[in-house]
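Peer 1: I'll drop the sequence and a predicted model, then ask my questions.
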Amino acid sequence: MANTQTNETRRPLLVNGEALKLAVQAPNAGGGDKYEPQTVDQARTNLTPQIQAVTAEAESLPPELRASDHLYVEAKLLPNYLAASYFPTELLAHVGATPVGSRSDIGQYVTKTKSVTSQTRRLIFAVSDSGLHELQRLIADGGRTRSEHQALAQVKELEEISLPRQSDVLRAGELSAETQLPHERRVWEAVLHPQSSRLGEPLPLDQDTLDRWFNLIAAEGGEVHRDFVRRVGGLTFTPVSLDDSRVESLARFNPLRVLRPMPAIRPRPRFGMRSVQRLSAPPSSRPVLSDVSVAVFDGGVDVGRNTASLFTIPTHDLTPEAPSQDELDHGTGVTGAVLYGLVAPGDQAPTPPLPVESYRVLPAPNIPGDLEGYWVLDRIKEEVETKGHRIVNLSLGPTLAVEDDMEPNRWTSELDQLAWENDVLFVVAAGNDGDKDQAAGLHRVQVPADMANGIAVGACDAPAPETPWARASYSSMGPGRHGARVQPLGVQFGGTDSRMFNVLRADGSFLEAAGTSFAAPITTHALADLVTRLPRVNSSVLRAFTTHFAERPRSHVKLRDEVGYGRQPLNFEELLNCAPGEAHVLYVDDITRGDLLGYQIAMPAALTANVKLQMTLAYASPVDPTQPTEYTSASLELALRPHHRAHTFRPPQGVAEKSRALDIGGVEARQLLSDGWSPSQEPVTKSLGAAKSGSAEAQLRDSGKWETVRHYRVTLKPDEVELPRLELSYVARRSGALDNSPTTIPFALLVSVVDESGSTDIYDAVRTRFSVLQPAQRARTRLQTRGASPSHWY
């Protein structure tokens, strides 16, 4: 979609699309009878011996291995009941149980004709001893009252009931075989369940239970690193030093969710020497726009070499450790890429688009084991909250690959919450383990590149617009965690063995290296420049642009786990200009839970050729670290209605004919109405490629139901388009159940209408028809950035 235009023929991207809002009516609830894979009596027969075993095991559990006044029990759902609307609220309420989390699992999705293995989850709930006995009685004896029968009806959703399984709690297998030494003492990360929840919000563990945990660690000869105990989303993260041979004893502690080796900070790329030919200083070191800032957390900037005035930026030493030359080289190269983008020896540096501040966090202080990751994360959180940076580049993180049954991770959870609360965009390097063992899952993106509210960047072997291009072999791959499955979101040039990345030094000379560490800051630079070119910007807008204008490879569906949505642009300047046969329109708005919003699609009144419609939706979502399978709490759904008069007509009962889509004002439609046929309340929708309505919940999730970034492409024929509109709806969940509390979600929707035949001047026709749309103009200043509404950066 890029094109070269003179000033006289520029056709800037159009903004203010939210002004095309329409009044729409919520459709009537649909859906038929649901197939039930088991009856209540069958479930009772299956679950009775299980709940008896759980009760007996709970009674034998010594006080030092349990919470002060409750137990943690898990219930495996049949995959047929994953949707939040099937959450067993009445059953849990009847026994006084409180949901505190979930785990990923596998089960059998059963229909009338088949049974297939599918993703499911295990509900984790806190329940008193008396509540556990009541659950046993209810399952064994059945209901006596109407409310008990309503609670009992939900046991058919359950396949298993058990106390936490040691195989789920103890993740010692995450150690490589060569590092599993029985008497080795190492730092472990222990994550404890919330105590309970209030109004759907998890409450951290009580002090009495936490003391029992600390005492148990001491009894096993271990040590709690109390200065690094952290609470995130109701979970309590407690780093402990312990001999490997003692971890199985700790795994018996009932409130313990997971115990795993503490991951180390990722290793840095190796550097080689390159030409000493230098980068010239920029025309001006004063940023184009000064009221939105970028932060880089890394190894610092080697100001001792600063003889070229390339790094006249604030630098902060947050670590008391002396600088390491390797860390300085890495940090300087990353910061240089954020400031200037992809540059080469002999170039002149461009003017930086935004102010950049460098924070030296490596080497971390001399603390036990691998606790440096906790220390670094604390510094990132403190500085971002204090300084109000809107874009943060992270070319560092733990050495921990995402798994399908990923347990809560402090890095991802903290940063996603920070991104949601403060509208901060984290641009994260995906990791450099893409060539590792795929069977073991070591090739997948590394935390926090699994963020749902950030941008994970992998590496490719050539910069845009060069072709051909492909994923760099080392670039870590997807899929990501639930709610952010398309990871990395895209790829950027990061260098390869045959074509290294030019790593800028402070004196203007270059080293050479390769890694996603350098791909991420190139995208950060492009987004910083984009901020200066749009009148209205927030993190959702930036994520939408990154995805919408990514260059898709051939066979994109097959390659999505390798390159996400494609190769990201080095710069958005030309992409913001439309060719005559296309129009890009940006919609920026908020939606409240339960709302249904409609927007007219900016399109000419009449078409003479097929048009391609490209739509990207990006939004920020609250996250729930206790629910890895329900991690994102918000789902925004798009529906495309291309023709305002095209309705579905359903035959009257007893007529064996198929439904038809017809013009409601046409002769055939009027005849069907007279024959008793019923038209749909709203115009027909055009499939956007997601799973069909009525599909298994697992399929709906894989198709993007809870993803915070979506991209769709459809082709429309001239005769199926008239006053087309998009509808946006919002459902929410809390603790895995549907949430009815009012929450407002900011979103960005980027829509492109393209006539590839060249027969229609789309842009001018849209400008003439929709005068409310305005060409994007480069901002000279933007008011109220720090302390402003978190929805917008202006």
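Peer 2: Okay, I see it. Because the structure is a prediction, the values reported are computed rather than measured. Residues are numbered from 1 along each chain as shown.

Peer 1: switch to C-alpha atoms for all contacts and neighbour counts from now on
Peer 2: Fine.

Peer 1: who's in contact with the residue nearest the centre of the chain?
Peer 2: Nearest to the mean C-alpha position of the chain, by C-alpha atoms, centre = their mean, lies A452 at 1.6 Å. Shown in contact with A452 (C-alpha atoms under 8 Å, 6 or more residues apart in numbering): D416, G483, A484, S621, T632, E707, T708.

Peer 1: secondary structure element holding it?
Peer 2: A452 belongs to no helix or strand when assigned by DSSP states H and E.

Peer 1: now the strands for the stretch 1-150 of the chain?
Peer 2: For the stretch 1-150 of the chain, the strands defined by DSSP state E, counting those that start in this stretch occupy 14-15, 21-22, 71-77, 98-110, 115-127.

Peer 1: and D291, which of the ones you listed is closest to it?
Peer 2: strand 14-15 (21.2 Å; C-alpha to C-alpha).

Peer 1: which among the strands of the stretch 1-150 of the chain is found nearest to D41?
Peer 2: Of the strands of the stretch 1-150 of the chain, nearest to D41 by C-alpha to C-alpha is strand 71-77, at 16.4 Å.

Peer 1: and that closest one, how far out from the chain's middle?
Peer 2: Strand 71-77 has its C-alpha centroid displaced from the chain centroid by 26 Å (C-alpha atoms, centre = their mean, to the nearest Å).

Peer 1: packing partners for it?
Peer 2: Applying 3 or more C-alpha pairs under 8 Å, 6 or more residues apart in numbering; DSSP states H and E, one finds that strand 71-77 contacts strand 115-127, strand 158-162.

Peer 1: how far off centre is the last one?
Peer 2: In other words, strand 158-162. 29 Å.

Peer 1: ok so, going back, what's the farthest-apart pair in the contacts of A452?
Peer 2: The widest separation within those (C-alpha to C-alpha) is 13.6 Å, between D416 and E707.

Peer 1: before we move on, back to that, can I get the strands of the stretch 1-150 of the chain in CSV including mean neighbour count?
Peer 2: Shown next, in CSV, are the strands of the stretch 1-150 of the chain (neighbours: other C-alpha atoms under 10 Å):
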stretch, mean neighbour count
strand 14-15, 24
strand 21-22, 16
strand 71-77, 23
strand 98-110, 22
strand 115-127, 21
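
Peer 1: second structure for comparison follows:
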Amino acid sequence: EQVKVSKQNFLLGRGERLTDDIVIKGGGGPKEPPYTFGEARRRLSPMVSETSSRIDELPQAACPGDEAVISLTINPEYVAKSFFPHELMRDVGIEVIGSRPKKTVPEKRSRGREPSEVFTTELFARGRRAAIRNWSQQLPDWRSDRGSANALISIEEISAPVPHAKIKGSLPEQGRMALETVLHASELEFSMIQAFAAYLESQGIEADLGHSFFAKGLCFLELDAPVERADDIALFTGVRTLRQMPSLRILRPTVRSADIPTTDLELPTEGPVSEDVRVAIFDGGVPENHALTQWTSRLELPGMLPATEGFLSHGVGVTSAALFGHIDTKVPLPRPYANIDHYRVLDEAPGQDPHKLYEILGRIEGVLSSQEYDFINLSLGPCLPIEDDDVHAWTAVLDDRLSRVSTLAMIAVGNGGEGDSILGLDRVQVPSDCVNALAIGACDTPGKDWQRAPYSSKGPGRSPGLVKPDLVDFGGEFSRPFVVVAPDATPSLTTTGGTSFAAPSVLRLGTGIRAHFGSNLNHLAIRTLLVHTCEEGDQDHKENHKEIGWGRVARSLDDIILCDDDTVRVVYQGEISPAKYIRAAIPVPADPMSGMVTIKATICYKTQTDPHHPGNYTQAGLEVTFRPNDSKYSRNNQVHPNSASFFGSSLPGATEDELRRDAWKWENCLHAVQRKRGSSLINPCFDIHYNARLEGRNFAPPESLSYAMVVSIHAKGVADLYDQVVRQYATQIEPLRPVLEMPIRT
């Protein structure tokens, strides 16, 4: 067979030069409310009265500063940020301190429609008990011309949170144990912890308070207490959630290891491809003088117990996967792309000491707050499937950190895929629900006809963050295990398996892109490229996205950075101001393209998060409108060309209700593929609008939002598409040439 030496069509960069600011006028018509003011007042008066009596019965110590927390459920037609009931809160003298998604059947819907069960928002508000007592006495006499009258109509239900409802999961009947307590408290409210301790003492509850973490409006606190007093602990008005402290995921590989007969394992002799890429792995450690220390710095944190054999074995396996991927015994080991800092964060066997969970998070957070890495890998975390109505300490702390740094994190989704799906025990595990990280699951083969490995935890994630895992990669299976360097002193191979090894394999691909392109591609562009170039798998499967996320990562670096002659792939790395619109042109040839054309687009951005408002978790949203043809207008007075759907309707796993609520506007990774007739694409573009919210309310932040977008056009009927586009847009976009020589493929 003759080998055709083709020219290398590199990925095109500087797509942001194809963008312009534009003005679009918005605004909907007036809203028809489900209730009249009179109906709302009549419905809510007895609820406020009952709520006031309930909180008045609480012991004084349970209400620090004589303040209590009450719950207000929003009518589902009023969940958009523009309907936030500000005036009502001010009028009554209460402030919203958190919220959570909640299913409800409203008593009425507007326009006479039949009520059905839908998701809405439950707000937690804090105020003085006297203010709520006043409200309950005065509400029956409120008039419809009051400033907060409209806001009253938006409330479906008002109640006092019941202690038992705050307890998550099942607790043993008796005995002292480590409990995880989530308090409504920001970092400025450290006194809340002291008030909680005083309350426990006043109730004769012997409790020890341990590590605590603050994340936005929440305080995560470790508590050692008698479990039979759980209801009394939860009576404290500042408690949002109480559960048994989860254990660390036991890092047992899912596939039994077997040594592979190797004559002598030959490790590469050169240093890494790039000395500039900074990578950190947080895991079980690497033994002293191990062969991998040629590319790996062993970093020990202060005050730790000695390493255990099992953890070292896991640490070496994860590091091996980050350096070499799954090792093919038939070919020489590839040269690593980057050096690795391996932080040992595990010492004692998990499960024996539940207090370790917060200690480990403290170690990771300590490193990340003191230095910035390009990439990090976490193949560990709590043994806890995610929940829709609560964000865990690990997720809250890591997402907050990742929103502020230029770091791409890979997090394994866990090996709970064979858990009970009715109870949600097979869902991705904390902290892989971070929206500012890539959650990685495992598939069962590196070859063709792949699918999710049975052990790999499934989606969906929370909304926003529905598509979790983001990606999958080979993680090993019983019949085909994952091959890594063994932990022994003499270089040899061993087999293993689990999402723990799929995550660093994806990290390796990311470091390869960074090593070759340097700072020309930032971490957001690399995240976007990894999603953009994935293989979608068997699309017949309706539940596909819950199994494999967007798909399996590309097989090689070439698949990501090189284009065929009939394809262009353009990277946009830009910024957009709040409430502004930009128009991003999609580069196509001047002459209409023949035949069918496939357009694929992916957009990612980092966002600050509100863990105390899980249903409104992301503070930033991008609304993207596709305009395929700049000469098509439906109406005479229309300012902008006709739009066509691109991302919204294709959000996988989204229910009708979520699409109706436009939940996808707040997803910080969007990816879709559309096929269009080439002749219908005339100067196509995406209009991108930046929406911002804070704790579910309208908000205009002072700073711009960084985003990365990758758009591909594939036209079988245009054999020289790449060359045509490069020539036509020569002054704007340009091929991204590697800062290093690309290795010649043999």
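Peer 2: The structure has been received and is ready for your questions. Because the structure is predicted, anything quoted here is derived from the model rather than measured.

Peer 1: that older thread, tabulate the strands of the stretch 1-150 of structure 1 (CSV), appending distance to R268 of structure 1.
Peer 2: Shown next, in CSV, are the strands of the stretch 1-150 of structure 1 (distance: least, C-alpha to C-alpha, whole Å):
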stretch, distance to R268 of structure 1
strand 14-15, 41
strand 21-22, 49
strand 71-77, 40
strand 98-110, 32
strand 115-127, 36
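
Peer 1: closest to R734 of structure 1 out of these?
Peer 2: Of the strands of the stretch 1-150 of structure 1, nearest to R734 of structure 1 by C-alpha to C-alpha is strand 98-110, at 10.0 Å.

Peer 1: now distance to L726 of structure 1 too, for the helices and strands packed on strand 71-77 of structure 1, in a markdown table please.
Peer 2: Output for those, formatted as a markdown table (distance: least, C-alpha to C-alpha, whole Å):
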| stretch | distance to L726 of structure 1 |
| --- | --- |
| strand 115-127 | 31 |
| strand 158-162 | 38 |
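
Peer 1: structure 2: which residue goes with P679 of structure 1?
Peer 2: Residue pairing (TM-score structural alignment): P679 of structure 1 is matched to N637 of structure 2.

Peer 1: how near is L493 of structure 2 to F686 of structure 2?
Peer 2: To F686 of structure 2, L493 of structure 2 is 49 Å away according to C-alpha to C-alpha, to the nearest Å.

Peer 1: aligned partner of A337 of structure 1 in structure 2?
Peer 2: With TM-score structural alignment as the criterion, A337 of structure 1 matches A321.

Peer 1: does that match count as helix, strand or coil?
Peer 2: helix (DSSP: H, G, I helix; E, B strand; the rest coil).

Peer 1: next, count neighbours for it.
Peer 2: Burial of A321 of structure 2 is recorded as 25 neighbouring residues (other C-alpha atoms under 10 Å).

Peer 1: likewise for the one 3 residues further on?
Peer 2: Look at F324 of structure 2: counted by other C-alpha under 10 Å, it has 21 neighbours.

Peer 1: ok, which stretches of the stretch 1-150 of structure 1 are helices?
Peer 2: 40-59, 89-94, 129-141, 146-152 (DSSP state H, counting those that start in this stretch).

Peer 1: quick one, which of the ones you listed gets closest to T386 of structure 1.
Peer 2: helix 89-94 (40.0 Å).

Peer 1: tell me the strands in the stretch 401-550 of structure 2, going along the chain?
Peer 2: Applying DSSP E, counting those that start in this stretch to the stretch 401-550 of structure 2 gives strands spanning 408-412, 438-443, 471-474, 482-485, 493-496.

Peer 1: where does the second one end up in structure 1?
Peer 2: Same thing as strand 438-443 of structure 2. Using TM-score structural alignment, strand 438-443 of structure 2 pairs with 455-460 in structure 1.

Peer 1: what are the ranges of the strands in the stretch 301-450 of structure 1?
Peer 2: Under DSSP E, counting those that start in this stretch, the stretch 301-450 of structure 1 gives strands at 315-317, 356-360, 391-394, 425-429.

Peer 1: so who does the counterpart of H86 of structure 2 in structure 1 touch?
Peer 2: Counting by TM-score structural alignment, H86 of structure 2 corresponds to T89 in structure 1. T89 of structure 1 makes contact with A737, according to C-alpha under 8 Å, 6+ apart.

Peer 1: same check, this time on G465 of structure 2
Peer 2: D433, C434, V435, E667, N668.

Peer 1: dump the residues you listed to a markdown table, plus distance to E156 of structure 2.
Peer 2: Below are the contacts of G465 of structure 2 laid out as a markdown table (distance: C-alpha to C-alpha, whole Å):
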| residue | distance to E156 of structure 2 |
| --- | --- |
| D433 | 30 |
| C434 | 31 |
| V435 | 30 |
| E667 | 27 |
| N668 | 30 |
